[in-house]
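S.K.: give me coordinates for this.
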Amino acid sequence: MYIAILIASVFLSSFLVWGIARTISVPIQHLCLQIQRINGETDAQIQDSYSLNELESLKRSYNQMEEMIRRSEEEKRQFFQNASHDLKTPLASITGYSQGIVSNVIKDHQKAASIILSESLRMTDLVESILSLSKMDSHTFDLHPTDLEVMEFLDECVDIMSTIRKDCVIHLEAARPLMIHTDPELLKRVIQNILSNCLRYAEHEILIRMSTDGNSLILLIQDDGPGFLEKDLPHIFERFYKGNGGKNGIGLSIVWTGIHYLGGSITAGNRAVPEHGAYYQLLLPLSF
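M.R.: Coordinates of the predicted model:
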């Protein structure tokens, strides 16, 4: 009797262990198969429900990871598609005008050379922006911080950008001179990209107001244009997002990535009624 009970107990224990093992091993094998299917393009989410809390938690973590990978791959694909399109346009102009000069179809060589130069500079700027974004994303962008007198720095930025539109005035307001410790080249790119966007939409003027809260430099840049469309507001810093007027590019994404790379932050929106136009508020630490 004892031997029979012992054999039955061993058999029952083995069956229970086998059953428990299967409830764990089968979902794990399924998870391994799903991981092998991940390619960032097709949906590889797990839809099954599991009885064990730990396996349910693992499934949720996997699904979140899979969704992030798929979204990242889609963003990368979209980024390269748009970058290729933006590079293709100036290349087509350069090729067309070059062929026109060679075949002597274009008689005004000076005008053609001017367009070729302009499109070459545009393409160079785009390539440099893409490289800068890539380096900042991988945290390999080299910063060279130095002491910077903000008013003098902004004056220089305004002088450069004022040549783009003669009918738009850029006003600069500051309570007092202020020193910060930051990378001047990256900050200049950030400010110029914002001013370039403001100049595109402003009617008559742009205002830059400088202040401090004791720990951070606060820069408010605003224009008197139509402002952002409500549907565009959540996406204005996305790379190659096509917003108001069908414009797309990476200018404002450079602003977002660059200001955060410098340890600061940025917000943007529309000015309060009755005023109209867009605003950008940048916060930068006084010491980098």
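
S.K.: C-alpha from now on. contacts and neighbour counts both.
M.R.: Will do.

S.K.: need the strands for the stretch 101-250 of the chain, in chain order.
M.R.: Counting by DSSP state E, counting those that start in this stretch, the stretch 101-250 of the chain has strands at residues 146-149, 169-174, 179-182, 205-212, 216-223.

S.K.: contacts for the third one?
M.R.: Strand 179-182 is contacted from outside by 144-150, 217, 262, 285-288, using Cα atoms under 8 Å, 6 or more residues apart in numbering.

S.K.: rerun that using 7 Å as the cut-off
M.R.: Here strand 179-182 makes contact (Cα atoms under 7 Å, 6 or more residues apart in numbering) with 145-150, 286-288.

S.K.: select only the buried ones of those residues in ChimeraX?
M.R.: Per 16 or more other Cα atoms under 10 Å, the buried members of those correspond to this ChimeraX selection:
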select :145,148,150,286
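
S.K.: now the strands of the stretch 101-250 of the chain as CSV including distance to A112?
M.R.: Compiled in CSV, those are given as follows (distance: least, Cα to Cα, whole Å):
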stretch, distance to A112
strand 146-149, 41
strand 169-174, 31
strand 179-182, 41
strand 205-212, 33
strand 216-223, 34
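
S.K.: deepest-packed of those, please.
M.R.: Among the strands of the stretch 101-250 of the chain, strand 216-223 has the highest mean neighbour count (mean count of other Cα atoms under 10 Å), at a mean of 22.

S.K.: identify the residues contacting the helix or strand following that strand?
M.R.: Remark: after strand 216-223, the chain's next helix or strand is helix 251-261, criterion DSSP states H and E. Contact partners of helix 251-261, identified using Cα under 7 Å, 6+ apart, comprise 133, 136, 186, 190, 193-194, 236-239, 265-266.

S.K.: and with 8 Å instead?
M.R.: So helix 251-261 is in contact with 129, 133, 136, 186-187, 189-191, 193-194, 197, 236-239, 265-266, 282, 284, going by Cα under 8 Å, 6+ apart.

S.K.: now for the very next helix or strand once past that helix, which elements pack on it?
M.R.: Following helix 251-261 in sequence order, the next helix or strand is strand 265-270 (DSSP H and E). Packing partners of strand 265-270 (3 or more Cα pairs under 8 Å, 6 or more residues apart in numbering; DSSP states H and E): helix 251-261, strand 278-285.

S.K.: please generate a structure for the following sequence too, so the two can be compared:
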Amino acid sequence: MSGISLRLFKGMMVLVAVIVAVLWLFQVVFLEDFYSSRQIGLMQDKVNEIAAQIGEKGIDDPKLQEEIAEFSDVYNVIIGVFDSSGVSVYEAGGETSTGTQNFFDKHIMEVVTEALNGSTVNRTEEQTRTGGRFLFLATPTGSGALAAAVPLAPVSDTASILKVQLAYITVILLVVSFVLSYVLSGRFVKPILKITDAARKMAKGDFDVDLDVKGNDEISALARDMKEMGIELGRTERLKKDLIGNISHELRTPLSLIRGYAETLRDVSGNDLVRRNRQLGIIMEESDRLSELVDDILSMSRLDSGASKPEPASVDMKELANRVSERFRDLSSRTGIRLLIEAESDCRITADPKLMTQVSVNLIGNAFKHARENVLVSVSRNEGLVTLMVDDDGNGISDEDLPRIWDRYYKGKGEGAAGTGLGLAIAKSILESHGFKYGASNNDSGGARFWFSAKSS
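M.R.: Coordinates of the predicted model:
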């Protein structure tokens, strides 16, 4: 046993030791006084009850005398009833020696005298000869006084017996606590050790961890979260590897084309202007692809680092949609895909204009990659919300791709799944930084639909 298991075991044993110490402190210091006060209270209540009945029925009532005798026998109490002159009219209780009787007579008469003056008395006295302690009680009855003498030796004996019992209980408790602490600390630490081993594996790049920890407590929840984290990290690692491969391919292809056509321009084209212009156009297109790739990577990096923070301003979404659509006119002409804009007036929101432009560009650019003939950008206002929606007439989003379509590095497996897999992830990060709602689905024509909405301003 070592580490956290040992510390937990020690902590549990210290807790048990503190509890036992408190119990012993209570037994040694407080128990006898507490038990005595309870017994004194019980005797006082009973004496007061009998005194009230004497005042109501008189001491000559047979049932009352029977009750007094029973009380005297059960609790070993000496009871005396006195008239207003202090003369004894009734007695109940065991026989005592002459010395003890004199002791009782002296102190009973003292408390009776006080009771006849209207006081309720309880007093503890110690007999010098025997060392015994006695409780003397007296209370007025209306026509005299009722007095009682109770030996306190049984109280002390009971407290002593309880102390002996506590000694046995302490030994048993310590043994049981030792065994339970050892077993429970081991069971408690076992899942923590599993989580520690899993964390070490993940630190070394092995994300395939087995954390089968059952239960509904915090440690089990941590184990499940660690397992999910391992799955996500493993998936992210695979996506990063795919990204590196994709970027290598995406960089190599335009660079090869640029180099090839540049060499052709230098060595072959000569004065053929048509051929030269076509080759220059290809070089420019491939340069744009490289710029787009670099821009996506830089944008994602800025969003991750927090360097790209929203600077809110009033944005006219109709004007923004029209302005962004102009960027795609050349692409629309080259591909033959029509870009349609349907925008309502008075659709203003509070957002960062540059970042909203980037989101719109990414959504429309994604639609062009998958559309066959048409891309529709619509801006509408409904119930205080302004919504920008981008629809294409491609093959739509598969059920497999839909839950992960916004993940970074992820590219769908369908037709048109080119690029870095960062465009939609960038849009997602920007929209979440603004607190806007967004989503993706398939539209009625079977194509894909991407949208986001914000409160109108």
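
S.K.: any chance you could compute the TM-score here?
M.R.: After superposition, the two chains reach a TM-score (TM-score structural alignment, normalised by the length of the first structure) of 0.77; 281 aligned residues with a Cα RMSD of 3.6 Å.

S.K.: name the nearest residue to Y201 of the first structure, ignoring sequence neighbours.
M.R.: Nearest residue to Y201 of the first structure in three dimensions, chain neighbours excluded: G225, at 5.1 Å (Cα to Cα, 6 or more residues apart in numbering).

S.K.: these two touch, right, that neighbour and R271?
M.R.: No: assessed by Cα atoms under 8 Å, G225 of the first structure is found out of contact with R271, at 10.0 Å.

S.K.: still on that earlier bit, right, and the strands of the stretch 101-250 of the first structure - which one's nearest N104 of the first structure?
M.R.: In terms of Cα to Cα, the element of the strands of the stretch 101-250 of the first structure nearest to N104 of the first structure is strand 169-174, at 42.2 Å.

S.K.: for the closest one, name the packing helices and strands.
M.R.: Judged by 3+ Cα pairs under 8 Å, 6+ apart, the packing partners of strand 169-174 of the first structure are helix 150-162, strand 205-212.

S.K.: try it again with 7 Å
M.R.: With contacts taken as 3 or more Cα pairs under 7 Å, 6 or more residues apart in numbering; DSSP states H and E, strand 169-174 of the first structure sits against strand 205-212.

S.K.: coming back round to it: okay, the contacts of strand 179-182 of the first structure in JSON lines with distance to I221 of the first structure next?
M.R.: Shown next, in JSON lines, are the contacts of strand 179-182 of the first structure (distance: Cα to Cα, whole Å):
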{"residue": "P145", "distance to I221 of the first structure": "23"}
{"residue": "T146", "distance to I221 of the first structure": "23"}
{"residue": "D147", "distance to I221 of the first structure": "22"}
{"residue": "L148", "distance to I221 of the first structure": "19"}
{"residue": "E149", "distance to I221 of the first structure": "18"}
{"residue": "V150", "distance to I221 of the first structure": "14"}
{"residue": "L286", "distance to I221 of the first structure": "18"}
{"residue": "S287", "distance to I221 of the first structure": "21"}
{"residue": "F288", "distance to I221 of the first structure": "22"}
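
S.K.: if we only consider the contacts of strand 179-182 of the first structure, which is nearest to A83 of the first structure?
M.R.: The nearest member of the contacts of strand 179-182 of the first structure to A83 of the first structure, counting by Cα to Cα, is P145 at 29.8 Å.

S.K.: who's in contact with that closest one?
M.R.: 181-184 are the contacts of P145 of the first structure under Cα under 7 Å, 6+ apart.

S.K.: counting neighbours, what do you get for whatever residue of the first structure lines up with I426 of the second structure?
M.R.: Counting by TM-score structural alignment, I426 of the second structure lines up with I254 in the first structure. When neighbours are defined as other Cα atoms under 10 Å, I254 of the first structure has 24 of them.

S.K.: who touches stretch 254-262 of the second structure?
M.R.: By Cα under 7 Å, 6+ apart, the surrounding residues in contact with stretch 254-262 of the second structure are 279, 283, 286.

S.K.: that older thread, which of the strands of the stretch 101-250 of the first structure sits closest to L6 of the first structure?
M.R.: Closest to L6 of the first structure of the strands of the stretch 101-250 of the first structure, according to Cα to Cα: strand 216-223, at 76.4 Å.

S.K.: what's the counterpart of L31 of the first structure in the second structure?
M.R.: Mapped onto the second structure by TM-score structural alignment, L31 of the first structure lines up with I195.

S.K.: packing partners of the helix or strand where its match lies?
M.R.: If you go by DSSP H and E, I195 of the second structure is part of helix 153-203. Contacts defined by 3+ Cα pairs under 7 Å, 6+ apart place helix 153-203 of the second structure against helix 3-25, helix 32-57.

S.K.: tilt between the host helix or strand of E228 of the second structure and helix 153-203?
M.R.: Assigned by DSSP H and E, E228 of the second structure belongs to helix 218-264. Orientation check (axes from the mean of the first three to the mean of the last three Cα atoms, to 10 degrees): helix 218-264 of the second structure against helix 153-203 gives 10 degrees.

S.K.: possible to save the helices and strands packed on strand 265-270 of the first structure as TSV with distance to A174 of the first structure?
M.R.: Formatted as TSV, those follow (distance: least, Cα to Cα, whole Å):
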stretch	distance to A174 of the first structure
helix 251-261	20
strand 278-285	15
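
S.K.: related to what we said a few turns ago, PyMOL command for the buried members of the contacts of helix 251-261 of the first structure?
M.R.: For the buried members of these, the matching PyMOL selection, counting by 16+ other Cα under 10 Å, is:
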select buried, resi 129+133+136+186+187+189+190+191+193+194+236+237+238+239+265+266+282+284
